[in-house]
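Chemist: Show me how the following folds:
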Amino acid sequence: MKFVVVGCGSMGRRRIRLLKKISSAFQIVAVDSNKERQNKVRKEFAIETFDSIESVFDCFTPDCAVISTPPLSHSSLIESCLNHNCHVFTELNLVSDNYKNNIALAELKNRVLFLSSTFLYRDEICYIQNKIQCSNSPVNYTYHVGQYLPDWHPWENYQDFFVWDKRTNGCREIFAIELPWILKTFGEIDSFNVMHSKMSSLQIDYDDNFVLMVTHKNGSKGLIACDVISRKPVRNLEVFGENVYLKWDGSPDGLYCYDFQNKKDCKIALYDKVDRKENYASFVIENAYQTELECFIAECQGSKKAKYTFEDDLNTLSLIDRIGA
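Modeler: The predicted model follows:
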């Protein structure tokens, strides 16, 4: 298979590395308007790079495009790649620009349009979903996700990163990462109340913390706190009900299920090997990023379906708009 990876920043390099890990037979080229990022990719991966997506199509015929640029650029890139008969994998969009047209275009071209939702491919989330389904009763949960915005990409100024922009802000991205698996796990939301404000001295023009209380249609309830001000990177989940108790700190070795009979927390080991990169929080691992790429490739080959779609994301983004993030 032939791939073009659009964007040579941290996510684009991650996708290139994982594609090479999945199969050394893949032919991969990359696109970035920034020469420094191009040079870094050529040096690290020994692949050809281009200044624009148009110049790629002049001399290369990719089967698949992986779009890893800032979210506000995604819509036009998706359209261009679909018009050149590529299956398209894209990182989080955060905005719904041109969604319906691109969904229709993918159907017309009979191409896969695949949206990243990495947490749905985490083994811990699959385990949690199964335990909740087996409990066969409503549950309550508390969930706090936060990290100080300048620490997200410590190698660059946060004002040069798309999370500085109000339309694609940091809290909005957290909700876009977390709500897909929350909705798939606990069910559709019936109602919610939200509190939010700006507490920090960060040079941003959006609220930096949200506390969301939700009621799900199946009777489950949750308290979700997200922020870009927590000086310690945090992802803490607690799920409790009559038939289940789970806690998870977001890391691959931090999932526990309470044993009612023996009155103790039991550590749940799900990984034979954990793939980590430096400069990221402990709860950021590469395994699920690879798994969702493998799912995309399998869907292109007709053997699997995505766990999360553009249609699903329209509903999620609408909910985030109503939350006010």
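Chemist: contacts and neighbour counts: CA atoms only from here.
Modeler: OK.
Chemist: Nearest spatial neighbour of residue 179, chain-adjacent residues omitted?
Modeler: Closest residue to residue 179 apart from its sequence neighbours, by Cα to Cα, 6 or more residues apart in numbering: residue 316 at 7.0 Å.
Chemist: what's the answer for residue 126, then?
Modeler: residue 120 (7.2 Å).
Chemist: Just the residues contacting stretch 188-198, thanks.
Modeler: 183, 206-218, 323 (Cα atoms under 8 Å, 6 or more residues apart in numbering).
Chemist: of these, buried ones?
Modeler: Among the contacts of stretch 188-198, those scoring as buried are 206, 207, 208, 209, 210, 211, 212, 213, 214, 215, 216, 323 (criterion: 16 or more other Cα atoms under 10 Å).
Chemist: possible to save those residues as TSV with secondary structure?
Modeler: TSV is the format used below for the buried ones among the contacts of stretch 188-198 (DSSP: H, G, I helix; E, B strand; the rest coil):
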residue	secondary structure
206	coil
207	coil
208	coil
209	strand
210	strand
211	strand
212	strand
213	strand
214	strand
215	strand
216	strand
323	helix
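Chemist: And this one, please, so the two structures can be compared:
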Amino acid sequence: MKALVIGLGSMGRRRVRCLRQLGVQHIEGHDARADRRSQAAQEYGIAVREQLAAADLHAFDVVVVSTPPDQHHTAMAWAIEAGKPVFVEASVIRDPLPALDEKARAKGVVVAPSCTLRFHAGIRDITRLVHSGVYGKVCNFSYHCGQYLPDWHPWEKVSDYYVSNPLTGGAREIVPFELTWMVDAFGWPAKVQGTKLRTTDVGAPIDDTYAALLRFEGCVGSLVVDVVARQAVRKLTLNFERASLSWDWDGGVVRVWEADAGRLVELHQPKSVAHAGYHQNIGEAMYVAEVDAFLAAAQGRGRFPHTLQDDIRVLSLLEEIER
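Modeler: Model (predicted):
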């Protein structure tokens, strides 16, 4: 198999690692920046291209798009036109996607929008419990995802990459990133309300905090996303009819208080090793599993769990929250 990774920043290099771990030997990369090309070539020994044209994609079996979000649509269009299965990182701009989806479906091209958190062991446990109905229906939940934007890329200024652009800002990007697993676990909300605000200076003129109220059939949830939290956090509190669940990303365990039995049950997630330079809780396993699911779909061995139509719908929720 021959794979082309378009964009060799932090996520592009991560996808190269995933492909390598999954046994893909022939990998090439493209990036307009010489420093990123040099780093990818030195770290992973892959061939790199300074220039790339649509016709070049015919030489590859699969394409991975890891460019900044406002550039996704160009590489996606090239891959779809060439009839190549394409994986694309988390999107934050909806407008170009419906036309691309229509073309991809007409040509029968696999498009796999990233849904990384669906592959996280803790979130998989939570989703399984919700779907099982073993504790009755969900009554309510509250979820907070907080990070500090300058910590994302300590090696460069916030103003030097896409998270400083209000359209692709760090907090704005994380909202659909989280919603993607939430709609899988809880279904699609019937109504959303929200607000966003710039509360402090994180090195860019962006809204740094989003808050949303999500109304589902029979339950309600709240979501807070920020990029001002000096200590990274992902925490969930969820109330079933017959149990209460809590999950802390840092703890690596889902705790469920079973009311009928009067006991606490703990579901421990396996340890996942983080790549050098990343927070210890940002393990590689979920990214590898995600790329594996893409390769399976590209080879006709399975279906990728998140479609481009799903992605468009999630981004519509983001826009509704902002309205």
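Chemist: coming back round to it: and the equivalent of the residue nearest to residue 126 of the first structure over in the second structure, what does it touch?
Modeler: In the second structure, residue 120 of the first structure lines up with residue 118, judged by TM-score structural alignment. Counting by Cα under 8 Å, 6+ apart, residue 118 of the second structure makes contact with 124, 180, 181.
Chemist: Counting neighbours, which bits of the host helix or strand of the first one end up buried?
Modeler: So that's residue 124 of the second structure. Here residue 124 of the second structure, judged by DSSP states H and E, is contained in helix 121-132. Across helix 121-132 of the second structure, burial judged by 16+ other Cα under 10 Å covers 121, 122, 123, 124, 126, 127, 129, 130, 131.
Chemist: what do you get for stretch 63-74 of the first structure?
Modeler: Applying 16+ other Cα under 10 Å to stretch 63-74 of the first structure flags 63, 64, 65, 66, 67, 68, 69, 70, 71, 72, 74 as buried.
Chemist: tell me the two of the residues you listed that are most distant?
Modeler: Maximum pairwise distance among the buried residues of stretch 63-74 of the first structure (Cα to Cα): 23.6 Å, between 63 and 72.
Chemist: re the thing from before, just the buried residues of helix 121-132 of the second structure now: which is nearest residue 259 of the second structure?
Modeler: When those are compared against residue 259 of the second structure (criterion: Cα to Cα), the nearest one is residue 129, at 14.9 Å.
Chemist: And the closest one? What does it align with in the first structure?
Modeler: With the correspondence set by TM-score structural alignment, residue 129 of the second structure lines up against residue 131 in the first structure.
Chemist: so what's the nearest residue to that match once chain neighbours are set aside up against?
Modeler: Once flanking residues are discounted, residue 131 of the first structure sits nearest to residue 244: 7.3 Å by Cα to Cα, 6+ apart. By Cα under 8 Å, 6+ apart, the contact set of residue 244 of the first structure is 131, 132, 135, 257, 258.
Chemist: What segments of the stretch 201-323 of the second structure are helices?
Modeler: 285-298, 308-322 (DSSP state H, counting those that start in this stretch).
Chemist: which helices and strands does the last one pack with?
Modeler: Using 3 or more Cα pairs under 8 Å, 6 or more residues apart in numbering; DSSP states H and E as the contact criterion, the elements in contact with helix 308-322 of the second structure are helix 97-107, strand 111-113, helix 170-186, strand 191-197.
Chemist: Okay then, goodbye and thanks.
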